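Student: Give me a 3D structure for the following:
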Amino acid sequence: MRACDARVSGIVAGFAADALLGDPRRGHPVAAFGRAAAALERRMWRDHRGAGALYTAVCVGAALAAGRAVGDPLPDRGRSPVAGAAVTAAAAWAVLGGTSLVREARAVGAALEAGDLELARERLPALCGRDPRHLDAPAVARAVVESVAENTSDAVVGALVWGALAGVPGLLGFRAVNTLDAMVGHRSARHRRFGWAAARLDDVAGWPGARLTAVLAALTGPDPRGAVRAWRADAGRHPSPNAGPVEASFAGALGVRLGGTLSYGGRVEHRPVLNAPGREVRVADIARAVRLSRRVGLLALVTSCTAGAAVRHARHLGAGRGGKRSAWSKGGPR
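Tutor: Modelled structure (predicted):
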C-alpha cells in the first residue's frame, strides 16, 4: 500500500465508521480539545484582537502539531502505510459529524411530527446556538434545515476536503478552527474582538468545503436549477461568506425559504431571505434535507479523495521531473 493509497483508505474507513457508529461515545477528541481551549481562553482572554489571534494560533498550532506527529505514512519517515491508514481512519472518525447531525435533525423532526413542540425546542440546541424558546413549529423546522445545510459543510465536506489534501494535520486543523469559531467566533460582547481571528480563519478554512457543498447540493438536489438560481441571487446577501452559498443552494434545491429573523442568546438578527420564491419550511422538509445532506456527503467523499490523489500524483510527477533535470545538470547520464 502506497502512502497516497493509505490516506484515501483511511479517510474512507473513517467515513464508514462515522456512518455506522456515529461519534465516539467516550473520550471524544473534539470534546477534549474544546475543554482545553476553554481553559486556555480563561487564562488568555483580553478584549483585544491581538490576544485572540495569539490564542487562535496556539490552539490551531497545537492541533496541527499533533496531526503532524501522528500523520501520514510518508516514506521518508519509515512509517507503515497500514498503520498510517489506521491513524487517518481514527482521525477522520473523530472529526466527521455527519451521523450525529442526521440523528439530531431526525430527533427534532420526530418531536415535531408527534406534535411535541416543547421537546423539539429542547432538542434544537444540540444542532445550533439559536434561542428556541419562542419559536413555533415552522420556525423550528426552518432552523433544523438551515443547520443541516451549514453543518453538512462544516462537519462533513470541509473536513473531507482538508483531509484528502493534507491528511491527518488537515483533518485535525480544520476541526480545531471550526471548533474555535463555534466557541469564540460569534459576535457577543465578550468575543467581538477576542474571537475575530478565529472567525476570520474559519472563513478561510471553510471556503473550499462550502463551495463544494453548494455545488453538490445543486447537482444532487430535487431542483438543480433552483439551487443555482438561489445561490447566485442570494448567497452574497448572507452575513457569512460560507453559510450563504450552502444555505442558498439547499433552499433552492428543496424549494423552500430560509433566513429571516433569528435569535441567538438574546441577540436578534434580521437576515435576508434565501430563495424568496420558495415556500415556508414544513416538518417533512427536515427528512428531505437529511437525505440531501447524505447524498452530498457521499459524493464529497468521492470527489475529495479523487482530487487529493490527483494533486499528490501531480506533485510526485513534478518531483520526478525535477530529479531528472538535476541529474542532467550535474553531468548525469546522457
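
Student: use CA for all of it now, contacts and neighbours both
Tutor: Noted.

Student: elements contacting the lengthiest helix in the chain?
Tutor: Looking across the chain with DSSP state H, the single longest helix is helix 284-329. Where contact means 3 or more Cα pairs under 8 Å, 6 or more residues apart in numbering; DSSP states H and E, helix 284-329 is packed against helix 3-21, helix 98-113, helix 137-152, helix 158-184, helix 196-220, helix 243-254.

Student: any chance of those helices in JSON lines, with distance to Gly318 and mean neighbour count too?
Tutor: Output for those, formatted as JSON lines (distance: least, Cα to Cα, whole Å; neighbours: other Cα atoms under 10 Å):
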{"stretch": "helix 3-21", "distance to Gly318": "16", "mean neighbour count": "22"}
{"stretch": "helix 98-113", "distance to Gly318": "36", "mean neighbour count": "20"}
{"stretch": "helix 137-152", "distance to Gly318": "34", "mean neighbour count": "24"}
{"stretch": "helix 158-184", "distance to Gly318": "17", "mean neighbour count": "26"}
{"stretch": "helix 196-220", "distance to Gly318": "24", "mean neighbour count": "23"}
{"stretch": "helix 243-254", "distance to Gly318": "35", "mean neighbour count": "31"}
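
Student: Could you also give me the structure for this second sequence? I'd like to compare it with the first:
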Amino acid sequence: MSRLGRRSLSVAGGLLLQKVLPEPPDRWHPVSWFGFAMQQAEAVGYADTRATGVRHALAGGAIGGLAGGAIGSTALAVAVCAAGRELRRAARLVETPLLVGDLAAARVALPSLVGRDRSHLDASGIAAAVVESLAENLVDAVVAPAFWGLAGGARGVTVHRAINTMDAMVGHHSDRYENFGWAAARLDDGANWIPARLFVLLVMMAAPTRATAVRAAVRSDARLHPSPNAGVAEAAVAATLGRELGGPLQYGGRHEARPRLGDGPRPEAGDIAAARELTSRTEWALIVTLVLLWWADHRLGQISAGRRTAPR
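Tutor: Next comes the predicted model:
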C-alpha cells in the first residue's frame, strides 16, 4: 500500500475518532496550550512590523511541526485537531435559545463561533452568523486537517492547526495586528485555499440536487468576498440552503460592507439545524471519499502485485 493509501485510512480514522471521543477541557487541550505559548511569545516579542509578525508565524509553525512529530500518528493528530462535532455543538448552543426568542442568551453564546459585534444583531443576524461560521469553520476544522493529513501526515495536520490558531489570534484587521498579524493571515489563506475548494465538491456530494446552484453561486458570488476562502464556503452553503448570507457587519467599531451571497430569504433560527445537518453530511462525504481512496489504492496495489508474480 502506498503512503497516500495509508494516510487516507488514518485520516478517515481520525475523523471518526473526533466524532466519538469526548472533547478534553480547555486547560488540557493541546490547541489551548499552543495558544497560551503564542500569547507569551507575543507578549515578549511584539512589534508593529510585518517582519516581526513573520518571525512570530514561523515560530508558531515550527512548534506545530514539533508537536506533530511528537504525536507521530496521523489518525491521532486529526482526532485532536479536527473539530466538526464541537463546531456543531457550539452552533446548537446558540440555536437553542434563539428558537425560543431569547436573543440575550443567543448573543452570549455567539462568541464561541464568531468575533463580530453581536450587540445589535437581531434573530436573523444571529442565525446568519451561525450558518456562516459553520460553513467557514468546517473548512478550517475538518476539511483542511484532512487535506494536510494526506499531504504531510501528523506534522501536516499540526502545522495547519498552528497556522489556523495564529490567524484566529492575530490575523485580523486592527491597530495592533494590521502589520503583526499579516503573515499569519496570509499563511492561513494559503493553507486553506485548496481545502475550501474541496469543501465545495463535498457539499455537492452531500446535496447533489443543489449541485448546479452551488456551482453557480460559487462562481458568481465567492469572488466578491474579501476572504479568498470564506466566500467560497459561505456561497456554497447559501446556495445549498436556498438562503442569502453575508451583508454588512461590524467588528468592534469597524464596519464592513460584506457582499451578499446566494439568493433567497435571510436565515432564520430554524435554518441553523439545516446547516448543522449539511455540515454533518459533508463530513461523512469526506470520510467516505477517504475510505474509497484507500480502497482504490489497495486494489491497485493488489493488481500490481499480481502482475509482478504472474507466470510469464
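
Student: follow-up on the earlier one: quick one, which of the helices and strands packed on helix 284-329 of structure 1 is nearest to Ala126 of structure 1?
Tutor: helix 98-113 (6.9 Å; Cα to Cα).

Student: Packing partners of the closest one?
Tutor: Using 3+ Cα pairs under 8 Å, 6+ apart: helix 98-113 of structure 1 touches helix 3-21, helix 117-123, helix 137-152, helix 284-329.

Student: Give the closest residue to the corresponding residue of structure 2 for Gly98 of structure 1 in space, chain neighbours not counted.
Tutor: Using TM-score structural alignment, the partner of Gly98 of structure 1 in structure 2 is Gly84. Distance criterion Cα to Cα, 6 or more residues apart in numbering; nearest residue to Gly84 of structure 2, sequence neighbours excluded, is Val142 at 5.9 Å.

Student: correct me, but that neighbour touches Arg85?
Tutor: No - if you go by Cα atoms under 8 Å, Val142 of structure 2 and Arg85 don't touch, sitting 9.6 Å apart.

Student: Count the neighbours of the aligned residue in structure 1 for the residue nearest to Gly84 of structure 2 for me.
Tutor: For Val142 of structure 2, the aligned residue in structure 1 is Val156 (criterion: TM-score structural alignment). When neighbours are defined as other Cα atoms under 10 Å, Val156 of structure 1 has 28 of them.

Student: before we move on, what about Ala39 of structure 1?
Tutor: 11.

Student: Could you measure from it over to Leu124 of structure 1?
Tutor: 26 Å (Cα to Cα, to the nearest Å).

Student: Likewise for Ala16 of structure 1?
Tutor: Here Ala16 of structure 1 is placed at a distance of 26 Å from Leu124 of structure 1 (Cα to Cα).

Student: Please apply the same query to Gly61 of structure 1.
Tutor: Applying Cα to Cα to Gly61 of structure 1 and Leu124 of structure 1 gives a distance of 32 Å.

Student: out of those two, which sits in the more crowded spot?
Tutor: Shown here are Gly61 of structure 1 and Leu124; by other Cα under 10 Å, Leu124 has more neighbours (23 against 16).

Student: I figured that one was touching Pro132, is that so?
Tutor: Yes - applying Cα under 8 Å, one finds Leu124 of structure 1 in contact with Pro132, separated by 6.9 Å.

Student: what is in contact with those two at once?
Tutor: Jointly contacting Leu124 of structure 1 and Pro132 under the rule Cα atoms under 8 Å, 6 or more residues apart in numbering are Val140.
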